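Asks: Build the 3D model from these lines:
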Amino acid sequence: MPGDEKNVMKLGIYGGTFDPVHLGHLILAESVCEQLSLDEVWFVPAFQNPHKMGRATTPPKARMEMLRFAISGNPRFRLCDLEIKRKGHSYTFETLQAIQELHLDAEKYLLIGADSLTDFPNWREPETILSLAKLVAVNRGRSPAVIPEYLEPSQVCLLEMPAIDISATEIRNRCEAGQSIRYLTPRSVELYISANQLYKPSPEESETT
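Replies: Below you'll find the model as predicted:
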């Protein structure tokens, strides 16, 4: 009977280094929430992103705190510390398996940038990822994105969002140069970065420049 039907939770999963979280991340998550009518989006900061092994990342505690500040006030956004607790390299398939155990009945959507589709076959166990969640590839650029031939149209949902030219690299570089990051990240995150002197060059580096 229709009245006996169970409402299935629609859960978005948004992983990344978030070093630091910025307005582009938040606009992407909100855009996907709206377009797919998601119940929640879980922000999952990586302990160590295997795709970004060339530089040291800010300690997990600080990145978690910045995320808490950034998503506070949005009832659909949640912070998930599964990868931080697991430590080591943060592989998406392992995270999805852990979330599957927590929410077996939820429809899971993995949020990624459309530019990541090209490299997706090189991720660890891509077939496992596709068996556990539907890819939501969000085009953040100004040119139309396309679904690669190796993916079936049923495996990926291609969405558009306004082009937001903000990157965590830009924010780190501006902090290092002593430039303003106002309006690139939430004010609470900006103040946290300033108070904790994040992304500033070390005294040793300053002496050599």
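
Asks: okay, CA-based contacts and neighbour counts for the rest of this
Replies: Noted.

Asks: what does the longest helix seen in the chain rub up against?
Replies: In the chain, taking DSSP state H as the definition, the longest helix is helix 23-36. Residues from elsewhere that reach helix 23-36 (CA atoms under 8 Å, 6 or more residues apart in numbering): 12, 14, 38-41, 70-71, 111, 138, 159, 161, 164-167, 183-186.

Asks: Following up with a second sequence; could you model it the same way so I can compare the two?
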Amino acid sequence: MKIGLYFGTFNPIHIGHLIIANHMAEYSDLDQIWMVVTPHNPHKQKSSLLDDYHRLHMVHLATEDYPKIQPSDIEFKLPQPNYTVNTLAHLQEKFPKNEFSLIMGEDNLNSLHKWKNYEVILQNHDIYVYPRLNSGEIDKQFVNHPKIHRVGAPVIELSSTFIRESIKNDKNVVPMLPNKVWEYVEHNLFYKK
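Replies: Got it, this is the predicted structure:
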């Protein structure tokens, strides 16, 4: 089975994430998409993150009506900070019959050469790239790489940071979040301060 790993802090998960994940599930050769909730991204400050299990629960709420998309807490059990190369090695060992690929935005592709052991990732895994506005120029080594697949997914310029700031400033973000996620955020008064 071909599984696309969509990593993120999902703080909170929003409709943009779901649109990309669903597009990958329906319009690529991936059989399933796993939304991998990252407990601590080495490039983000941990202090701004909601508790890992709240974010995982929101991904459960957001994906329960999408049979090809499921949440994953695989990184919760791994040493921190998490590096993608380590997570991929762990998954391949745990699920040897599955083939794991990465899903990332063009902006992440631009910084791929800075990732820990990115050559190992590219040697062993496909990467599915969705378009982003203002992603800059792609490094020449990645332009026609046989392991990198560009997917013409919709361009979604919506960020969790924008949503958190909007909630803090009492703006209506209901259209940006799956209904159950919004209800959970509202009920728990998340991002108010």
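
Asks: Among the contacts of helix 23-36 of structure 1, name the ones in strands.
Replies: Of these, the ones assigned to strands by DSSP state E are G12, Y14, E40, V41, L111, V138, L159.

Asks: Show me what the last one aligns to in structure 2.
Replies: Residue pairing (TM-score structural alignment): L159 of structure 1 is matched to V151 of structure 2.

Asks: what does the longest helix of structure 1 correspond to over in structure 2?
Replies: Under TM-score structural alignment, helix 23-36 of structure 1 corresponds to residues 15-28 of structure 2.

Asks: residues in contact with the alignment partner in structure 1 of D126 of structure 2?
Replies: When structure 1 is aligned by TM-score structural alignment, D126 of structure 2 is paired with K134. Contact analysis of K134 of structure 1 by CA under 8 Å, 6+ apart lists K108, Y109, L110, Q155, V156, C157.

Asks: Can you select the buried ones among those for me in ChimeraX?
Replies: A single ChimeraX command selects the buried members of the contacts of K134 of structure 1 (16 or more other CA atoms under 10 Å):
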select :108,109,110,156,157
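
Asks: so of the contacts of K134 of structure 1, which ones are in strands?
Replies: K108, Y109, L110, V156, C157.

Asks: Go through those residues and say which is closest to M66 of structure 1.
Replies: L110 (21.6 Å; CA to CA).

Asks: Show me what that closest one aligns to in structure 2.
Replies: In structure 2, L110 of structure 1 lands on L102 (TM-score structural alignment).

Asks: wait, that match sits on H125?
Replies: Yes. Between L102 of structure 2 and H125 there is a contact under CA atoms under 8 Å: 7.2 Å.

Asks: ok so, going back, report the buried members of the contacts of helix 23-36 of structure 1.
Replies: Among the contacts of helix 23-36 of structure 1, those buried by neighbour count (16+ other CA under 10 Å) are 12, 14, 38-41, 70-71, 111, 138, 159, 161, 167, 184-186.

Asks: For the residue mapped onto R55 of structure 2 from structure 1, give me its contacts.
Replies: Using TM-score structural alignment, the partner of R55 of structure 2 in structure 1 is R63. By CA under 8 Å, 6+ apart, the contact list for R63 of structure 1 reads F18, D19, P20, V21, P45.
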